Each structure stands twice: as C-alpha cells, then as structure tokens.
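[1] can't give you the sequence, but here's the structure:
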C-alpha cells in the first residue's frame, strides 16, 4: 500500500515538474552548442598533447 502511494506521489511530482518546464529558445540552444563544442575541443586538445608527449618519449628512446 505504501509503495503504491509513493509511486503515485512520484508520478505526480514528475508531472508537475514537466508542467513547469519550458522549451528553450534558439539563443539558449546556441549557448549550449558552444559549450559542448568548447568541451569537445578541450578534451581533444588534452588527448592530442598526451599522445604527442608519448610519441616524443618513445622516439627519444625512453
């Protein structure tokens, strides 16, 4: 019985949250896109630097 009430409350809370949510506009989408691309660029640069240092170490006989 308690599980059933807990599930009902949880579903009601989810429904209320979805009612409050709003769809983002084009400007918000562009900001998120810039942040994602910036994050990918930073992670790619870190990976490149690590691979470059590894190649330098292996070519120098280390």
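    On my side now, so go ahead. This one's a predicted model, so the numbers in the text were calculated from it and none came from an experiment.
[2] can we go C-alpha only for contacts and neighbour counts from here?
    OK.
[3] tell me which residue is most central in the chain.
    residue 36 (7.7 Å; Cα atoms, centre = their mean).
[4] what distance do you get for that one to residue 42?
    According to Cα to Cα, to the nearest Å, residue 36 stands 10 Å off from residue 42.
[5] one more: residue 35?
    Taking Cα to Cα, one finds residue 35 at 11 Å from residue 42.
[6] let's bring in a second one:
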C-alpha cells in the first residue's frame, strides 16, 4: 500500500510539473511576442520622430 501511495504521489508530481512547464512555455511565447511588438513600436516612433525633424528642417530652409 505504501508503494502505491508513493507511485500515486510521484505521478501527481510529474503531472503538476507538466502543467507548470506548459504554462511557463505559453507565458514565454507571449513575452517574446510582446517584446517584439514593443521593439517595432519603438523603432516606428523613432523613425516618425526623425522624419518629423527632417520635415521641420526642410520647412525652415524654404
């Protein structure tokens, strides 16, 4: 009986570890997507700011 209880506890631990691993992998994927999106938004904002400065400089010279 003690062996069966130990086996059941071990299986429960393995199952819990699998569930936690799946959750971590899902969160990691979401974090990567969010990081990529933030990088692209930052780059787009920087490009828009630079283009605005160029446009303002061109408007001052004419």
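    Yes, it's here. For clarity, every value in this text was computed on a predicted model and none was experimentally measured.
[7] give me the TM-score for these two chains.
    Laid over one another, the chains give 0.59 as their TM-score (TM-score structural alignment, normalised by the length of the first structure), with 39 aligned residues with a Cα RMSD of 1.6 Å.
[8] and the longest helix along the first structure, which stretch of the second structure?
    Secondary structure of the first structure read by DSSP state H shows that its longest helix is helix 26-59. Mapped onto the second structure using TM-score structural alignment, helix 26-59 of the first structure spans residues 9-42.
[9] superposed on the first structure, what's the mean shift for that stretch?
    When the first structure is overlaid, stretch 9-42 of the second structure sits 0.3 Å from its aligned residues on average, using mean Cα distance after the TM-score superposition for the first structure.
[10] return the distance of that stretch from the chain's centre.
    9 Å (Cα atoms, centre = their mean, to the nearest Å).
[11] go through it and flag the buried ones.
    For stretch 9-42 of the second structure, the buried set under the neighbour-count rule, 16 or more other Cα atoms under 10 Å, is empty.
[12] returning to what we had before: common neighbours of residue 36 and residue 42 of the first structure, please.
    Common neighbours of residue 36 of the first structure and residue 42, using Cα atoms under 8 Å, 6 or more residues apart in numbering, do not exist here.
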